[in-house]
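K.L.:
Provided below are the primary sequence and the corresponding predicted coordinates.
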Amino acid sequence: MVRKRITLKNATIYGENQTIHRGSITTQNGKIIDLSKDFFPDDDQTEVIELPETYHIVPGMIDVHIHGAAGADTMDATFDALQTIASVLPQEGTTSFLATTMTQEQSKIEKALENAGLFIEAGQLEGTAETLGIHLEGPFISEKRAGAQPVGAIIKPNLKLFKQWQELASGHIKLVTIAPEIEGSLEVISYLQEQNIVASIGHSDATYEEVVTGMKAGTSHVTHLYNGMRGLHHREPGVVGAALLHDELTTELIADGIHVRPELISLTYKQKGNERVVLVTDAMRAKCLGDGQYDLGGQEVTVQHETATLKDGTLAGSIIKMNTAVKNMMQFTGCSISDIIQMTSVNPAKELNVFDCKGSLAPGKDADIVVLDEDLEVVMTFCKGDLAYRRGVEA
């Protein structure tokens, strides 16, 4: 079935190789077919949406670290939970994501992996964000740096077990958070690199030397930089020092101003640049729901004043939305919209090896498109050409 063409016109378009002021972008059958300064003619085959010239048209954002939203969590291990997450993310400009697990007893992890794999295999539903794969966060992590991950369920890295889990997940595990200093980790990391799966240092007490050893084995990513890891010390650079020093490591940042102070976010951006930072939300099920009591891996989480914590005060993920992280990042660092696109779209797409179809606005790529107003609020989101969100219109 041939679908109607859609043309968005008049706004500034941030294309892969050019920025077009008062341009037009046209999609059909889920793909971008044209970016132009010249408008497509108005005809019966084209729906034309005229936008204010102060608006911005940017690529859909990719969240590689998100546990849940709107009361749902990947660990719920149901289609309904993942569908809920996929349905609400376009409100914040996210058009694709990695369903992120957490440390739990093995049977629960296996159930979540199998469910997510089957969900991905079933295919993206119209008007929802696409699940690009799975982020396995734990249980191959450090007990000393567990954060909100349940310590009792942490286990040593085990390649045989990981292979079983990848089979359960129908091959859809795309990123693994692992502590490189733990016995058995280097074997797993080397295998991940061979399989083009991103190996990420996180929830780790590794020394600088242990991080370097992990990099030689194949780590290339750092999970929520500064959080759940050995910090920077002038006599022991730790995970943070290694992450800041080595260009080979791409670093996640939770830009809510709570997990990391704005000044350190600015320092990180100055050191890493726009090509080695990936904005993530690390959001849990309370996102979109407000203050209250929630569950995270069988632990009670209190959300109050935009902060999610366990009973002992440990930060337990975030409730930030991606477009809020974008505004914060621009405020904290003074970066541009083009820089933001690099950190929310280009970098994650390249890391996940999907830049051929996602991560930028170019003819032939998936029509994952976000319209932002002059205040960087989301006005419309298209997922593969389907209108997934329009401000002021109920789903």
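P.N.:
On my side now, so go ahead.
K.L.:
every contact and neighbour count from this point should use C-alpha atoms.
P.N.:
Noted.
K.L.:
state which helix of this protein is the longest.
P.N.:
Counting residues, the longest helix found in the chain (DSSP state H) is helix 106-122.
K.L.:
immediately after that helix, which helix or strand?
P.N.:
Once helix 106-122 ends, the next helix or strand along the chain (criterion: DSSP states H and E) is strand 130-137.
K.L.:
where's Ile201 relative to Val378, distance?
P.N.:
Applying Cα to Cα, to the nearest Å, the value for Ile201 to Val378 is 32 Å.
K.L.:
would you double-check that Ile141 falls in a strand?
P.N.:
No - under DSSP: H, G, I helix; E, B strand; the rest coil, Ile141 falls outside any strand and is assigned coil.
K.L.:
can you give me the strands for the stretch 201-350 of the chain?
P.N.:
Here the stretch 201-350 of the chain has its strands, by DSSP state E, counting those that start in this stretch, at 221-222, 250-253, 277-279, 292-296, 299-304, 307-309.
K.L.:
of those strands, which is nearest Pro139?
P.N.:
The stretch from those with the least distance to Pro139 (Cα to Cα) is strand 292-296; that distance is 14.7 Å.
K.L.:
by contact count, what packs against that closest one?
P.N.:
strand 299-304 (3 or more Cα pairs under 8 Å, 6 or more residues apart in numbering; DSSP states H and E).
K.L.:
now do the strand it packs on against strand 292-296, angle only.
P.N.:
Note on geometry: by axes from the mean of the first three to the mean of the last three Cα atoms, to 10 degrees, strand 299-304 and strand 292-296 are set 140 degrees apart in direction.
K.L.:
rewinding a little: buried residues, the longest helix of the chain. List them.
P.N.:
108-120 (16 or more other Cα atoms under 10 Å).
K.L.:
check stretch 231-240 too.
P.N.:
For stretch 231-240, burial by neighbour count (16+ other Cα under 10 Å) applies to Gly231, Leu232, Pro237, Gly238, Val239, Val240.
K.L.:
distance from it to the middle of the chain?
P.N.:
26 Å (Cα atoms, centre = their mean, to the nearest Å).
K.L.:
got the contact list for the longest helix of the chain?
P.N.:
For helix 106-122, contacts defined as Cα atoms under 8 Å, 6 or more residues apart in numbering pick out 74-79, 82, 99, 101-103, 131-134, 153, 165, 168-172.
K.L.:
if we can go back for a sec, need the buried residues of helix 106-122 in JSON lines with distance to Ala70, can you?
P.N.:
Below are the buried residues of helix 106-122 laid out as JSON lines (distance: Cα to Cα, whole Å):
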{"residue": "Lys108", "distance to Ala70": "21"}
{"residue": "Ile109", "distance to Ala70": "21"}
{"residue": "Glu110", "distance to Ala70": "23"}
{"residue": "Lys111", "distance to Ala70": "21"}
{"residue": "Ala112", "distance to Ala70": "18"}
{"residue": "Leu113", "distance to Ala70": "20"}
{"residue": "Glu114", "distance to Ala70": "22"}
{"residue": "Asn115", "distance to Ala70": "19"}
{"residue": "Ala116", "distance to Ala70": "18"}
{"residue": "Gly117", "distance to Ala70": "21"}
{"residue": "Leu118", "distance to Ala70": "21"}
{"residue": "Phe119", "distance to Ala70": "18"}
{"residue": "Ile120", "distance to Ala70": "20"}
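K.L.:
included below, for side-by-side comparison, is a second structure:
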Amino acid sequence: MKKVVLAYGPRGFGNYTFDTETLEFSGSPDTRSGPLIIPGFIDIHTHGAFGIDFMSATVDEMRDLCCELSKVGYEGFLPTTVTAPVAQVRQALARLPDDPMILGFHLEGPFISPRYPGAQPQGDIVDPPVGVSEWDPILDDSRLKVITLAPERPGGGDLIRRLSNRNVKVSIGHTEATYTQCREAFAMGARHTTHTFNAMRPLHHREPGAVGFALTENDVFTELIYDRHHVAREAAEVLLRCKPESRVLAISDSTMAAGVPSGTHLKMWGLDCHVSEGTVRLADGTLAGSAITLLDAFRNLKEDFGWSTAVNACCINPRIALGLSTTEARTYLELDPDLNIVARYDRKK
């Protein structure tokens, strides 16, 4: 069936004729009215959702997670680890099913700074390996797409070079790196920052730190958790004013708490957590990842910053970052005026 829609199509944002069978667009995007069609969401940083945690999930639970995320508009995602012993990470990766929604994995930790662990288990933090290591099978895994590390740690530079040479996206995060150390990491191949503003050396007028680097380096992709708790609207606006729109990546950084009722108590990564008012926190109030999906982030971004920012950050820029097609998405979503998903169109194989 063909319908005239308002869509982010092959020639930008505007009106097209959209074929719901072939997912092809035709016409010229010269006006802006009608049902809204956007590409499916790509989340490069999620630890789980709907009561399912990637680090402990079974194969069937990961399939269930794929199903649940498809209902909230996901086309694909990178299951993301937390800091843990190598054996535990290997076991989690061994349980990843072969599913088209799973685009690889994101290794967050254990090569991070103990000064900025966030909710990562501090006892399992280690320095990046130098030479032969028990981590080699994980670091050499072809499914590894993104790694978060602290470049200032001993061995950090060697690992950045090693992984960027095989096109793994190296992301600076959970770090006390100075601005200069971030610039050095960039020269070695680091091209992302992880949940920018969170768990990194903050901006100071005499030491801009990792935040200053993220704001001023146009060639770096900057992750942003926009649940309105991790980052204030005004700080997000600073980021969006400083960065090219094509370099801001909305992420959920969701945990198993996403989609779980407020008031729920959880045991997550060995830590006692509480879900409340759209957040998940440790007993001391520290944010422990998020309780949103990218659909929530999309709605927040659209409300606060407009269509272009929301579509680029949630749908387009993650594709650019991962080297996926930006003109032939595998999934398109039809949204109503309240940004509810009313239809999902998947490309036939």
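P.N.:
Cool, the structure landed. On a predicted model such as this, the values are computed, not experimentally measured, just so you know.
K.L.:
now the TM-score, please.
P.N.:
Once superposed, chain against chain, the TM-score is 0.93 (TM-score structural alignment, normalised by the length of the second structure); 342 aligned residues with a Cα RMSD of 1.9 Å.
K.L.:
re the thing from before, in helices, which of the contacts of helix 106-122 of the first structure appear?
P.N.:
Using DSSP H, the subset of those located in helices is Phe79, Leu82, Trp165, Leu168.
K.L.:
closest one of the residues you listed to Thr46 of the first structure?
P.N.:
The shortest approach to Thr46 of the first structure among these belongs to Leu82, at 32.7 Å (Cα to Cα).
K.L.:
and the closest one, what does it touch?
P.N.:
Counting by Cα under 8 Å, 6+ apart, Leu82 of the first structure makes contact with Ala72, Asp73, Thr74, Ala99, Ala116, Phe119.
K.L.:
what's the answer for Asn196 of the first structure, then?
P.N.:
Taking Cα under 8 Å, 6+ apart, we find Asn196 of the first structure in contact with Lys174.
K.L.:
one more pass at 10 Å, please.
P.N.:
Contact analysis of Asn196 of the first structure by Cα atoms under 10 Å, 6 or more residues apart in numbering lists Lys174, Leu175, Gly218, Glu351, Leu352, Asn353.
K.L.:
among those, which are in helices?
P.N.:
Mapping the contacts of Asn196 of the first structure onto helices (DSSP H) picks out Glu351.
K.L.:
list buried residues within the contacts of Asn196 of the first structure.
P.N.:
Applying 16+ other Cα under 10 Å to the contacts of Asn196 of the first structure, the neighbour count classes Lys174, Leu175, Gly218, Glu351, Leu352 as buried.
K.L.:
and the first one, what pairs with it in the second structure?
P.N.:
In other words, Lys174 of the first structure. By TM-score structural alignment, Lys174 of the first structure lines up with Lys145 in the second structure.
K.L.:
what does Met215 of the first structure give?
P.N.:
Under the alignment (TM-score structural alignment), Met215 of the first structure pairs with Phe186 in the second structure.
K.L.:
now swap in Ala199 of the first structure and tell me
P.N.:
Aligned counterpart of Ala199 of the first structure in the second structure: Val170 (TM-score structural alignment).
K.L.:
and Ser190 of the first structure, by the same measure?
P.N.:
Under the alignment (TM-score structural alignment), Ser190 of the first structure pairs with Arg161 of the second structure.
K.L.:
number of nearby residues for its match?
P.N.:
Neighbours of Arg161 of the second structure under the rule other Cα atoms under 10 Å: 18.
K.L.:
spatially, what comes nearest to it if we skip its sequence neighbours?
P.N.:
Distance criterion Cα to Cα, 6 or more residues apart in numbering; nearest residue to Arg161 of the second structure, sequence neighbours excluded, is Met188 at 5.6 Å.
K.L.:
and the one you found, how far from Val311 of the second structure?
P.N.:
Using Cα to Cα, Met188 of the second structure is found at 31 Å from Val311 of the second structure.
K.L.:
equivalent range in the second structure for stretch 55-62 of the first structure?
P.N.:
By TM-score structural alignment, stretch 55-62 of the first structure lines up with residues 35-42 in the second structure.
K.L.:
and the end-to-end length of the matching stretch?
P.N.:
Terminal-residue distance, stretch 35-42 of the second structure (Cα to Cα): 21 Å.
K.L.:
same question for stretch 164-174 of the first structure.
P.N.:
Start-to-end, stretch 164-174 of the first structure (Cα to Cα) is 15 Å.
K.L.:
next: stretch 268-282 of the first structure.
P.N.:
Start to finish, the residues bounding stretch 268-282 of the first structure are 18 Å apart (Cα to Cα).
K.L.:
can you list the buried residues in that stretch?
P.N.:
By 16+ other Cα under 10 Å, the buried positions in stretch 268-282 of the first structure come out as Thr268, Tyr269, Lys272, Asn274, Glu275, Arg276, Val277, Val278, Leu279, Val280, Thr281, Asp282.
K.L.:
can you check stretch 269-282 of the second structure too?
P.N.:
Buried residues in stretch 269-282 of the second structure, defined by neighbour count with 16+ other Cα under 10 Å: Trp269, Cys273, His274, Val275, Ser276, Gly278, Thr279, Val280, Arg281, Leu282.
K.L.:
the fourth one -> the first structure?
P.N.:
It refers to Val275 of the second structure. With TM-score structural alignment as the criterion, Val275 of the second structure pairs with Val303.
K.L.:
okay, now the residue lying closest to that match once chain neighbours are set aside: neighbour count?
P.N.:
Leaving aside its sequence neighbours, Val303 of the first structure sits nearest to Asp291 (Cα to Cα, 6+ apart; 4.8 Å). Counted with other Cα under 10 Å, residues neighbouring Asp291 of the first structure total 16.
K.L.:
Asp291 of the first structure contacts Thr302, doesn't it?
P.N.:
Yes - applying Cα atoms under 10 Å, one finds Asp291 of the first structure in contact with Thr302, separated by 7.5 Å.
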